[in-house]
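J.: Give me the fold of what follows.
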Amino acid sequence: MDGGRDSRDTRYQQMAAQFGPALERLARAYERDPDLARDLLQDIHLALWRSLDGFDGRAALRTWVFRVAHNTGATHALRQRRSRPTSRPAWKNWPACPPPTILNKRPTGKRPWTACTTWSAG
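T.: Presented below is the predicted three-dimensional model:
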């Protein structure tokens, strides 16, 4: 086996032992589903192991570990949000426009309700 890889594996094991419980809590904070949280934790550990050779000591190890974990968690959350089907389009969640009589009673000089072009009772 390669001596550099053994060194990286040893450093990773020490880092995982030191920060493991905190990384588990972080993964659960990003993901409520226990199975997806375990997947995220695995992704975080993989990202840390892959990027360990790039750690140059300019920041504290803890800072670097949590930056990698945060970036992995944020990417996970974005992917999950994009992959979840929505029950209705986002525009359907907009509030209904007020009746035209209310629109006409707004004082002049105030910003008009430009988003409301038609009134539908339903």
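
J.: use CA for all of it now, contacts and neighbours both
T.: Noted.

J.: center of this protein - which residue?
T.: If you average the C-alpha coordinates of the chain and look for the closest C-alpha using Cα atoms, centre = their mean, you land on Ala74, 3.0 Å from that point.

J.: In what element of secondary structure is Arg58 found?
T.: Counting by DSSP states H and E, there is no helix or strand that carries Arg58.

J.: actually Asp35, not the one I wrote
T.: Secondary structure here is read from DSSP H and E; on that basis Asp35 sits in helix 34-51.

J.: do Met15 as well
T.: Secondary structure assigned from DSSP H and E places Met15 in helix 3-30.

J.: I'd like to know which elements that helix is packed against.
T.: Counting by 3 or more Cα pairs under 8 Å, 6 or more residues apart in numbering; DSSP states H and E, the packing neighbours recorded for helix 3-30 are helix 34-51, helix 61-83.

J.: Show me which positions of stretch 34-50 end up buried.
T.: Of the residues in stretch 34-50, those with enough neighbours to count as buried (16 or more other Cα atoms under 10 Å) are 36-37, 40-41, 43-45, 47-49.

J.: Ala27 and Asn104, how far apart?
T.: As defined by Cα to Cα, to the nearest Å, Ala27 lies at a distance of 51 Å from Asn104.

J.: I have a second one here; can you model it like the first so I can compare?
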Amino acid sequence: MARLRAGEEAAFVEVVDNYTPAMVRLALNYVPSRAVAEEVVQETWLGVLEGIDRFEGRSSLKTWIFRILMNRAMTRGQRERRSVPFSALFDPLNEPSEPSVDPSRFLGSGDPNAGGWGVPPRRWDEIPEDRLLSRETFALIRAAIDTLPPHQREVITLRDVEGWTSVEVCNVLQVSETNQRVLLHRARTKVRR
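T.: From the prediction side, this is the model:
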């Protein structure tokens, strides 16, 4: 922290490199595109530079930076939502829903391990086809997360995508531990569907 306040460039570069990817992913929960998310992150870093001397240390540096990001992203997202792109008028996800995993792959109700894998999924090796499937799966998961209500989307992104602890999530989102658990459970349930 002292290095940042002293204006040491290497310290700032280290913090930017560590936090920027996660910041872009979190900003995407509020704004419509990656380009806008990257702009919000840049604005956040400017805000951090301008306000580093006013940082009182009542929270961690990470929490403080992400709170600035969320405030800016929410403001920008509200402004961006006032205009609707033509492409948003068509819903590509409005197709008949099918289970993502064939139900016959699970053990039946008569089995002591009912609901468990009857035929477990195969390992995803470094075969090009498998890497493509992995990217497609990630895209499907990201699309499912994007359909969640804002608070659920924030919690699942921070916990499951970014790997934050529940305490860190509670501090940044300013929610109770119980509320965070409920939001995470609901988000995971909806993404699994």
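
J.: thinking again about what came up before, which one of Ala27 and Asn104 of structure 1 has more residues nearby?
T.: Ala27 (26 against 10; other Cα atoms under 10 Å).

J.: Go ahead and confirm the more buried one touches Gln42.
T.: No - counting by Cα atoms under 8 Å, Ala27 of structure 1 sits too far from Gln42 to count as a contact (9.3 Å).

J.: can you count the residues close to Val15 of structure 2?
T.: For Val15 of structure 2, the number of neighbouring residues by other Cα under 10 Å comes to 13.

J.: Equivalent analysis for Val24 of structure 2, please.
T.: Neighbouring residues of Val24 of structure 2 were enumerated by other Cα under 10 Å; the total is 21.

J.: Am I right that it is in contact with Val41?
T.: Yes - contact criterion Cα under 8 Å: Val24 of structure 2 and Val41 qualify, at 6.3 Å.

J.: residues in contact with the closest residue to Tyr30 of structure 1 other than its chain neighbours?
T.: Closest residue in space to Tyr30 of structure 1, ignoring its immediate chain neighbours: Gly73 at 6.2 Å, by Cα to Cα, 6 or more residues apart in numbering. With contacts defined as Cα atoms under 8 Å, 6 or more residues apart in numbering, Gly73 of structure 1 is in contact with 27, 30, 40, 44.

J.: Go again with 10 Å.
T.: 26-31, 37, 40-41, 43-44, 67, 79 (Cα atoms under 10 Å, 6 or more residues apart in numbering).

J.: now swap in Gln13 of structure 1 and tell me
T.: With contacts defined as Cα under 10 Å, 6+ apart, the neighbours of Gln13 of structure 1 are 7, 19-20, 49.

J.: Isn't Asn71 of structure 2 up against Gly47?
T.: No - here Asn71 of structure 2 lies out of contact with Gly47, judged by Cα atoms under 10 Å, at a distance of 11.1 Å.

J.: Would you check how far apart Arg79 of structure 1 and Leu41 of structure 1 are?
T.: Between Arg79 of structure 1 and Leu41 of structure 1 the distance is 15 Å, computed by Cα to Cα.

J.: What of Arg62 of structure 1?
T.: From Arg62 of structure 1 across to Leu41 of structure 1, the span is 16 Å (Cα to Cα).

J.: Over to Ala59 of structure 1?
T.: 22 Å.

J.: show me the contacts for the residue mapped onto Ser33 of structure 2 from structure 1.
T.: Taking TM-score structural alignment, Ser33 of structure 2 has Asp33 as its aligned residue in structure 1. When contacts are counted by Cα under 10 Å, 6+ apart, Asp33 of structure 1 touches Asp39.

J.: Identify the residue of structure 1 aligned to Ser60 of structure 2.
T.: Alignment note: Ser60 of structure 2 maps to Ala60 in structure 1; criterion TM-score structural alignment.

J.: Name all residues that make contact with Leu41 of structure 1.
T.: Taking Cα under 10 Å, 6+ apart as the contact definition, Leu41 of structure 1 lies against 20, 23-28, 30-31, 35, 47, 69, 72-73.
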